[in-house]
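>>> build the 3D model from these lines:
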Amino acid sequence: IVYSMSRIRLLLGFIFALLNSSALGLEYDFVTSGSVTKLMNKVYTVRLHSHDVKYGSGSGQQSVTGMNSQNDANSYWQVRSPTDEHITRGTPIKCGQSIRLTHINTNTNLHSHHFKAPLSKEQEVSAFGTDGEGDHLDNWVVVCSGKYWKRNNFVRFQHKETKAYLTCSDQVFGRPIHGQQEVMATLRDDTGSANYWKSMEGVFLKPTETPNKN
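You can find the predicted model right below:
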């Protein structure tokens, strides 16, 4: 198997995070740049998921769904710098900060645009790019209360370009991704909606600074 240098760097980053993470019994309160995590939806309790299956409509890009299983390796995402900024590894992510979420197994980025989602017909969310690099439509703003993205809190991800929030619909796919839930983006800003996500299983880089917990 031949891996690109970008793919190798991403895998090495995952290993580095593992060796410096809560997997060794250390506990950190904040999500930091370079950390790898699964994200659980507040309403439907599915994990944000992707895989090498393309949408049959819309953009035709790699599909993003909600997965019921907690153990599927295709639900890991790495928190990375946005396309127009560098965030040092281990830096706690601030509320209001832009990030990219890179899918570990396919090295594509969480992405959105003005194509329609296949089931709800809202805004499509896909996985896009090659070797971890895509474009400015991969940038998402972390919307949360306080100063930093805390691991135990639910947060929202607002697409920087379109202002739509990452969310789940109540609709479920058939073949070839039977039983997986539609993930899309919406402009509805409803505090009781499914546009809240929580960092769950993962490996977290030790903060490079000790932030104020407020």
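>>> from now on I want contacts and neighbour counts done on CA atoms only, so please keep to that.
Will do.
>>> so E201 touches S35, yeah?
No: between E201 and S35 there is no contact under Cα atoms under 8 Å: 10.9 Å.
>>> quick one: the helices in this structure?
Secondary structure of the chain by DSSP state H: the helices cover 5-19.
>>> circling back to that earlier point, E201 and S35: who's more crowded?
Of the pair E201 and S35, S35 is the one with more neighbours under other Cα atoms under 10 Å, namely 27 against 18.
>>> ok, how many other residues are close to the closest residue to that one other than its chain neighbours?
In this structure, S35 finds its nearest non-sequential neighbour in F204, 4.4 Å apart by Cα to Cα, 6 or more residues apart in numbering. As a burial measure, F204 scores 31 neighbours (other Cα under 10 Å).
>>> Q97 now?
Neighbourhood size, Q97 [other Cα under 10 Å]: 16.
>>> residue contacts, the closest residue to L18 other than its chain neighbours?
In space, and not counting its chain neighbours, L18 is closest to V203: 5.3 Å by Cα to Cα, 6+ apart. Neighbour list for V203: 14, 17-18, 20-23, 35-37 [criterion: Cα atoms under 8 Å, 6 or more residues apart in numbering].
>>> here's the other one to compare against:
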Amino acid sequence: MFRLYAYAGLFGGNIKCCGPYLSAIQTVSPSNSNVNFLHSSKLKQSLFVSSTWFNSGAEFNVPVEIDSGWEYVTYGSNIKLANPNSASRLALTGVFYGTGSHQKAITATKDLASQSGFWVVQPPKNTVVTRGGQVSCGSTIRLLSPKENQYLHSHSSYESPLSGSQEVCGFSAESTDSNDEWLLECVEVSKKKSPQSDSKTPDHRLFWLRDYPIRLKHKETGLYLQVMPNKVFTRPIDGQIEISCAKAPTAQNGVWTANEGYYFNTARS
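Here you go, the predicted structure:
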């Protein structure tokens, strides 16, 4: 494995990439309203790189090495959330629900190159945090789609179209409310099954760590974000999987990990 250190004016600092082969770097362009939020003096790019886009190690069947000090998911990081069981990523489509709230649909997609799967980790409205600061287990967070400038949102008023569970949709950042808030629950993992076996790895029971499983509990309704692998949409979002909220999703359907993305780190010089 080799590493590339590139200095990109777009981000105002260095970007560290690693991968089995490198030929080009493609950056993720946030909407204009979020450009300042994504600028930083230090930015970590955690992915393998192909000629057209940043790829995860899983796509190449190559283990991802997470460098010491970069294990944390941090505020301001622009990440993809994966459901390991369905091998899919949480995504905000450009398609509106035909029923329920008629807001933009949230789905799970197996298209790893989709730009719809990025989410910026933010605190609740009017809460000040340090960009690059660690996210503690039990924190209340919001997840913003930089592509659509909408938050991951749910509400008790509407049912999801395929399963009849609680609907999950995108909601405009300009109208953000408490239904955009999610409680971060870190899932207990035995040392034997730990994704990172290094004894110096931070405690996953205290902080949100990359590759470690979490659950997202909708704060207003108390239901958990889940993917429904047997509930698949047809046109116009053929093959995408329904996302909804449920009181007690299965262990496989209700678990997420932070995978591809850009990771801030204020602790690195």
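>>> by neighbour count, which of the contacts of V203 of the first structure wins?
Busiest of those [other Cα under 10 Å] is V36, holding 30 neighbours.
>>> next up, the contacts around it.
V36 of the first structure is in contact with 14, 17, 76-79, 202-204, counting by Cα under 8 Å, 6+ apart.
>>> separation between it and H103 of the first structure?
Counting by Cα to Cα, to the nearest Å, the gap from V36 of the first structure to H103 of the first structure is 9 Å.
>>> residues shared between the contacts of those two?
The contact sets of V36 of the first structure and H103 overlap at 76-78 (Cα under 8 Å, 6+ apart).
>>> can you add neighbour count and give these back as a markdown table?
Below are the shared contacts of V36 and H103 of the first structure laid out as a markdown table (neighbours: other Cα atoms under 10 Å):
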| residue | neighbour count |
| --- | --- |
| Y76 | 23 |
| W77 | 28 |
| Q78 | 27 |
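>>> got CSV for those residues, with distance to G56 of the first structure too?
Shown next, in CSV, are the shared contacts of V36 and H103 of the first structure (distance: Cα to Cα, whole Å):
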residue, distance to G56 of the first structure
Y76, 24
W77, 24
Q78, 26
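>>> what do we get in the second structure for the residue nearest to L18 of the first structure?
Matched across to the second structure, V203 of the first structure falls on Y262, judged by TM-score structural alignment.
>>> now that match: how far from S116 of the second structure?
From Y262 of the second structure to S116 of the second structure the distance is 15 Å (Cα to Cα).
>>> for F96 of the second structure, same thing?
Using Cα to Cα, one gets 14 Å for the distance from F96 of the second structure to S116 of the second structure.
>>> also N230 of the second structure?
From N230 of the second structure to S116 of the second structure the distance is 21 Å (Cα to Cα).
>>> between those two, which one's more packed in?
S116 (22 against 11).
>>> tell me the counterpart of that one in the first structure.
By TM-score structural alignment, S116 of the second structure lines up with N74.
>>> does its match really touch N107, like I thought?
No: in this structure N74 of the first structure lies outside contact range of N107 using Cα under 8 Å: 10.9 Å.
>>> wait, what's in contact with the residue nearest to S35 of the first structure?
Counting by Cα under 8 Å, 6+ apart, F204 of the first structure touches 17-18, 20-22, 28, 31-32, 34-37.
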